[in-house]
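>>> model this:
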Amino acid sequence: MTPKLIIFDCDGILVDTEKVANEVLSGFIARAGLTITPDECHLRFTGRTLDTIRSLLIEEEGLDLEEDWADQVRAADLEAFQSGIEAIPGIKDVVEQVRARGIPYCVGSSGKYEKMNMTLASAGLLDYFKDVLYSAQDVPHGKPSPDIFLYAAKGMKVDPKDCIVIEDSLPGLQAARDAGMAAFGYVADPLSNPEKVRALGAIPFERMEDLPALLGLPGA
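Alright, predicted model coming up:
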């Protein structure tokens, strides 16, 4: 059945920010005393809010991080993104097909509104999403909690069971599952794990070109 609402994650689904963001994050963590590569950051932290990452680093690694550490990382991310952010290959066509068929859609992201507005604008996608952005900054808990997706569904006035989530992170797919939503996991990244995606009840896919048919879009 065609979904009544499609909820897109932002980073890694709409905009190609993950490589730059993980390079910034690994640098901040290294300066705090823990050597970690960008790839390790990707595997461990992608999909989570920076506030959640800070808590994990304090609790699990014993790092001494300033109260405003997450804000420092966000500011460094925005500076790094100034050089330009590309859209994920094929995603613009997916969004055009969704719009052409009149299917409601929105963004449900761990990122803050300032970051989403900047990266989506840089990638030429902001006009599609500027009125349907939902950020984890507005809910009590970030991914893997289902809060952001339930918040987006409520804002769009759609029952969670009628929503489909498009995600690239395991915490995001767990959030979708716990929200009672079907999900598709984008696994184009070599570090992705399709088996873990399936274990969370989601369907993995490697090419954005395949997504319209997976979504059951008429004529796809």
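>>> only C-alpha atoms from now on, for both contacts and neighbour counts.
Fine.
>>> all strands of this protein, in order?
Along the chain, counting by DSSP state E, strands occupy 5-8, 105-109, 133-135, 163-167, 182-186, 203-205.
>>> the helices in this structure, which residues?
Secondary structure of the chain (DSSP state H): helices at 18-31, 38-45, 50-61, 69-81, 91-100, 113-122, 126-129, 147-156, 170-178, 194-199, 211-214.
>>> out of those helices, deepest packed?
Ranked by mean neighbour count under mean count of other Cα atoms under 10 Å, these are led by helix 170-178, which reaches a mean of 25.
>>> now for that helix, which elements pack on it?
Counting contacts by 3 or more Cα pairs under 8 Å, 6 or more residues apart in numbering; DSSP states H and E, helix 170-178 is packed against helix 147-156, strand 163-167, strand 182-186, helix 194-199.
>>> those: which one's closest to Val24?
strand 163-167 (21.8 Å; Cα to Cα).
>>> next, the structure of the following sequence, for comparison with the previous one:
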Amino acid sequence: MVIFDCDGVLVDSERLSHTVLCEMMAERGVALGFDEAVELFIGVSLPVGMVKVRELLGGSVPADFLPEMGRRTRQAFLAGLTVVPGIVGVLDALRRPYCVASNGNHAKVSFTLGHTGLLPRFAGRIFTADDVDRPKPAPDLFLHAARMMDAEPRHTTVVEDTPTGITAAKAAGMRAIGYAAMTSVDRLHAAGADVVVQTMAEVQALLARPHP
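Presented below is the predicted three-dimensional model:
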């Protein structure tokens, strides 16, 4: 079985969402560079992300911050969200069961997959942080997905683009492929990835091989 992360693996959302975050922080007097935002926020759950926002803002988050960020991120997605280049070919070639497991919530994942045309491919096989008490980097979400898919963790491969996701996959006893699109190869290796690649063609080739 194969588990795909959503943001940055299925849909090319990370650049859009981090750009919105940087703009909103700048409007509140905090200079947050794009690379720094990626370093701090990529792959984290919303509650963890808001703790980081609170720290950057000096201890409090305006009541309208999260709703405004959601509105502006949705607008950015409607205007420019696409699938990750090459992922459709990966899914078309896959001969194993697969699903998606995301640190986002069900509403966000359904929206992004629906907007990009991927939703029918994952119908009934969408698992999110809403489903577990502890999101990634805890193993709970991946273990939940494996149980629901009737798959053994040791026979499961995870495709992830963040250290948070790689850490969760390895804690779950699964094989982890790191997709280094916005996170460095070194960071994914340091998190424990079994292999790190930089294109979906490489992901497709790895998934075509028998699981070790």
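>>> now the strands of structure 1 as JSON lines including mean neighbour count?
What follows is the strands of structure 1, written out as JSON lines (neighbours: other Cα atoms under 10 Å):
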{"stretch": "strand 5-8", "mean neighbour count": "24"}
{"stretch": "strand 105-109", "mean neighbour count": "25"}
{"stretch": "strand 133-135", "mean neighbour count": "24"}
{"stretch": "strand 163-167", "mean neighbour count": "27"}
{"stretch": "strand 182-186", "mean neighbour count": "24"}
{"stretch": "strand 203-205", "mean neighbour count": "20"}
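>>> turn those strands into TSV, including distance to Leu63 of structure 1.
As requested, these are arranged in TSV below (distance: least, Cα to Cα, whole Å):
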stretch	distance to Leu63 of structure 1
strand 5-8	33
strand 105-109	26
strand 133-135	27
strand 163-167	29
strand 182-186	32
strand 203-205	35
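>>> any idea which of those gets closest to Arg31 of structure 1?
Nearest to Arg31 of structure 1 among these is strand 105-109 (27.0 Å), distances taken as Cα to Cα.
>>> among the strands of structure 1, which comes closest to Leu34 of structure 1?
Closest among those, using Cα to Cα: strand 105-109, at 26.9 Å.
>>> what span of structure 2 lines up against the closest one?
Under TM-score structural alignment, the match for strand 105-109 of structure 1 in structure 2 covers residues 98-102.
>>> who's in contact with that stretch?
If you take Cα atoms under 8 Å, 6 or more residues apart in numbering as the criterion, stretch 98-102 of structure 2 is touched by 1-7, 109, 122, 125-129, 141-142, 145.
>>> that stretch vs structure 1, average offset?
When structure 1 is overlaid, stretch 98-102 of structure 2 sits 0.4 Å from its aligned residues on average, using mean Cα distance after the TM-score superposition for structure 1.
>>> now stretch 125-133 of structure 2: how far from the chain's centre is it?
For stretch 125-133 of structure 2, the distance from its own C-alpha centre to the chain's C-alpha centre is 13 Å (Cα atoms, centre = their mean, to the nearest Å).
>>> also stretch 199-212 of structure 1?
Relative to the chain's own centre, stretch 199-212 of structure 1 is displaced by 14 Å; criterion: Cα atoms, centre = their mean.
>>> end to end, how far does that stretch reach?
For stretch 199-212 of structure 1, the separation between the terminal residues is 23 Å (Cα to Cα, to the nearest Å).
>>> hmm, who's touching that stretch?
89-91, 94, 97-98, 170, 173-174, 177, 182-188, 194, 197-198, 220.
>>> distance check, the residue located most distally from the centre of structure 2 against Thr73 of structure 2.
Centroid-distance maximum for structure 2: Gly29 at 28.2 Å, with Cα atoms, centre = their mean. Gly29 of structure 2 sits 20 Å away from Thr73 of structure 2, taking Cα to Cα as the criterion.
>>> that older thread, mind putting the helices and strands packed on helix 170-178 of structure 1 in TSV, distance to Thr37 of structure 1 included?
Shown next, in TSV, are those (distance: least, Cα to Cα, whole Å):
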stretch	distance to Thr37 of structure 1
helix 147-156	28
strand 163-167	23
strand 182-186	22
helix 194-199	22
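>>> out of those, nearest to Gln72 of structure 1?
Among those, the nearest to Gln72 of structure 1 by Cα to Cα is helix 147-156 (23.1 Å).
>>> and that closest one, what other elements does it pack with?
strand 5-8, strand 105-109, strand 133-135, helix 170-178.
>>> any idea how far the counterpart of Leu211 of structure 1 in structure 2 is from Gly114 of structure 2?
When structure 2 is aligned by TM-score structural alignment, Leu211 of structure 1 is paired with Val203. Distance from Val203 of structure 2 to Gly114 of structure 2, counting by Cα to Cα: 23 Å.
>>> what do you get for Ala169 of structure 2?
Taking Cα to Cα, one finds Ala169 of structure 2 at 25 Å from Gly114 of structure 2.
>>> ok, Gly165 of structure 2 next?
23 Å.
>>> ok, now Pro62 of structure 2?
Pro62 of structure 2 sits 31 Å away from Gly114 of structure 2, going by Cα to Cα.
>>> tell me who's in contact with the one residue sitting closest to the centre of structure 2.
Central residue of structure 2 (Cα atoms, centre = their mean): Asp7, 3.8 Å from the mean position. Contacts for Asp7 of structure 2 (Cα under 8 Å, 6+ apart) come out as 13-14, 102.
>>> how about Ala180 of structure 2?
161, 188, 196-199.
>>> now check structure 1 for the residue matching it.
Aligned counterpart of Ala180 of structure 2 in structure 1: Val187 (TM-score structural alignment).
>>> how many neighbours does Leu215 of structure 1 have?
Residues within reach of Leu215 of structure 1, counting by other Cα atoms under 10 Å, total 18.
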